[in-house]
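S.K.: My questions concern the predicted model and sequence given below.
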Amino acid sequence: MRRSLHRAAGAASLSLYLVLAACGGSDSDPVPTPQAPAATPFTVPKPAGANFNVLPCLSQLVAPGKTVASLVVPDTVTIDLSAPSGFPNGRRLTDSVIDITLAALFLDLTKEPVTRLTSLPLGPQANDLPFRPNFPYLAAAQGNVPAGPVALAGFNFRTDPPTSYVRVDRMGMPAVATVVISPSSKIRYNDGDPVDDDQLDYYPDINATLKAYADALSDDFAAAGLK
């Protein structure tokens, strides 16, 4: 866990202005926070003495031109076709999106690679069957799937024009809704829009949740040799 981080120079863009992550210490200078509704109290049991300042971490670079803050706010995935593909520049089926996002939030990227959690021998290291090289890319089913009759009628397919849809889902950054947003705010967050993120509606909630997890996990990170 990082105890201090110099604030990034330059204009205060959203990525540098939203300072919420868990790699700052109590010796960091306070960073002004935007005015927003108070966060719902969220507590997790923590070891004695754990009291991390969760302010100055999101200005770290997780990829060229990509700060940690941009992985959280807004909850969208972007792609630059001139840059190498792979999360956070788009997402491949094999990308460990959750592990990469959590490493960026909780570890000091000057001391740990953003793939640090991905390299831990926890969970499946690969899909059980190789992905297909062409659309729809998903791997074939296990075993011999019985071929039954195919119903070609009775379906009610939507025919709405594309302009009728606001977004496909709220899981551009799946670690945000599942980990960073507190349980009491998940429904409201999942029903919200990325524009709400830009307006910092969830800043207090994210700030409080990350601090709770940083305090609770600090001894585990130290025991695992994570920084």
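M.R.: Yep, it's here. Numbers count the residues shown, from 1 in each chain.
S.K.: Please make it C-alpha for all contacts and neighbour counts, starting now.
M.R.: Will do.
S.K.: which residues in this protein form helices?
M.R.: 14-17, 69-72, 97-106, 174-175, 186-190, 194-198, 203-223 (DSSP state H).
S.K.: Check those helices for me and report the most buried one.
M.R.: helix 69-72 (a mean of 24; mean count of other CA atoms under 10 Å).
S.K.: list the helices and strands that one packs on?
M.R.: Helix 69-72 sits against helix 14-17, with contacts defined as 3 or more CA pairs under 8 Å, 6 or more residues apart in numbering; DSSP states H and E.
S.K.: Alongside the first one, take a look at this:
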Amino acid sequence: MRALPLLALAFTLPALAACSGGNSTAAPRPGPIEATPTPTPSPTATGTSFDVTRCLNQQPAPGVSVANLVIPDTLKLDVTKANGFPNGRGLADPVIDITLAMAFLDLTKHPLNLLASLPLDPPGNKVTLPADFPYLAPANGTPPMPSGGGTNFNFRSDPPSAYVRVDRMGMPAIATALVSSSMKNAYNDANPSDDASGKFVVELGTTLTKLTDMLADDFQRLSLNMCATPKTT
């Protein structure tokens, strides 16, 4: 997954604060004091709370809302439409950048690939991905290869009951970013059918609201239009 571009964008320029001193008594006059770089403090929070309903209702793809994509937490594919995240997922798709855009940005003002197009992350895998199945490129570097042309594999044959789910990766970043720490185990133990029943709707909305409230000043400083709207009360 690619790094979050907002973390690289949200920086402040240092300012120089100079000071000088001395006295007119018999004591030796001190030499000049070098200026010390002092970072400019980050902008203060706006104090405004936001309503994220519009973010959940906007459509990153025709006829599909953000809420439809994240609830239930499954990767969806409509074979009648162009493939590529969020409709399916290609190995080279910048899924995190696209997820951030559709969760925070006003898609009527910004394209879905806005954050993905910023030159802040590596543009792709260092090794070119093949166009044919299984599409996976060779490992980076020169790893030792077993004799036999890669046939020396020992696949596990344990039944599904022998495994424990530790994370959900249906829609990347949903379980990671929109589920609070206190709910992660419950969320990872649950199934998409629980999502569809509305079990985690409040949790996802609450966390998205908190993130929006914290990041609002950063979006505003970067002149990015948010999909969320300020609460009137």
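M.R.: Everything's here; your move. Since this is a predicted model, take the numbers as computed values, not measurements.
S.K.: Quick check: TM-score for this pair?
M.R.: Remark: TM-score between the superposed chains equals 0.70 [TM-score structural alignment, normalised by the length of the first structure]; 181 aligned residues with a CA RMSD of 3.0 Å.
S.K.: Columns distance to Val54 of the first structure on top of the helices of the first structure, output as TSV?
M.R.: What follows is the helices of the first structure, written out as TSV (distance: least, CA to CA, whole Å):
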stretch	distance to Val54 of the first structure
helix 14-17	13
helix 69-72	13
helix 97-106	10
helix 174-175	18
helix 186-190	21
helix 194-198	19
helix 203-223	6
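S.K.: and of those, who's closest to Pro113 of the first structure?
M.R.: helix 97-106 (8.2 Å; CA to CA).
S.K.: Asn51 of the first structure is nearest to which of the helices of the first structure?
M.R.: Closest of the helices of the first structure to Asn51 of the first structure is helix 203-223, at 5.8 Å (criterion: CA to CA).
S.K.: The closest one vs the second structure, mean deviation?
M.R.: Compared with the second structure after fitting, helix 203-223 of the first structure deviates on average by 0.9 Å (mean CA distance after the TM-score superposition for the first structure).
S.K.: That helix aligns to what range in the second structure?
M.R.: Under TM-score structural alignment, the alignment places helix 203-223 of the first structure onto residues 201-221 of the second structure.
S.K.: and if you look at stretch 106-115 of the first structure?
M.R.: By TM-score structural alignment, stretch 106-115 of the first structure lines up with residues 104-113 in the second structure.
S.K.: got the buried residues for that stretch?
M.R.: Within stretch 104-113 of the second structure, the residues that count as buried by 16 or more other CA atoms under 10 Å are Phe104, Leu105, Asp106, Leu107, Pro111, Leu112, Asn113.
S.K.: So the second one is in contact with Leu222, correct?
M.R.: This means Leu105 of the second structure. No. At 11.8 Å, Leu105 of the second structure does not count as touching Leu222 under the criterion of CA atoms under 8 Å.
S.K.: Asn83 of the second structure maps to what in the first structure?
M.R.: In the first structure, Asn83 of the second structure lands on Ser85 (TM-score structural alignment).
S.K.: what about that match, how many neighbours?
M.R.: 13 (other CA atoms under 10 Å).
S.K.: residue contacts, it?
M.R.: Ile79, Arg91, Arg92 (CA atoms under 8 Å, 6 or more residues apart in numbering).
S.K.: Pull up the gap between it and Asn127 of the first structure, please.
M.R.: Using CA to CA, to the nearest Å, Ser85 of the first structure is found at 19 Å from Asn127 of the first structure.
S.K.: before we move on, back to that, for PyMOL, what selects the buried ones among the contacts of Ser85 of the first structure?
M.R.: The buried residues among the contacts of Ser85 of the first structure can be selected in PyMOL (16+ other CA under 10 Å) with this line:
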select buried, resi 91
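S.K.: if we take the contacts of Ser85 of the first structure, which one ends up nearest to Ser164 of the first structure?
M.R.: Ile79 (23.9 Å).
S.K.: quick one: the closest one from Val179 of the first structure, how far?
M.R.: Where Val179 of the first structure is concerned, Ile79 of the first structure sits at a distance of 23 Å (CA to CA).
S.K.: ok, now Lys211 of the first structure?
M.R.: From Lys211 of the first structure across to Val179 of the first structure, the span is 12 Å (CA to CA).
S.K.: Give the aligned equivalent of Ser181 of the second structure in the first structure.
M.R.: Match for Ser181 of the second structure (TM-score structural alignment): Pro183.
S.K.: what number of residues lie near its match?
M.R.: 14.
S.K.: just Tyr202 of the first structure next, same as before
M.R.: By the criterion of other CA under 10 Å, Tyr202 of the first structure has 21 neighbours.
S.K.: Contacts only, for it.
M.R.: Tyr202 of the first structure makes contact with Tyr189, Asp196, according to CA under 8 Å, 6+ apart.
S.K.: switch the cut-off to 7 Å
M.R.: Contacts for Tyr202 of the first structure were tallied using CA atoms under 7 Å, 6 or more residues apart in numbering; there are none.
S.K.: what do you get for Thr38 of the second structure?
M.R.: Thr38 of the second structure sits next to Pro14, Ala15, Leu16, Ala17 when contact means CA under 7 Å, 6+ apart.
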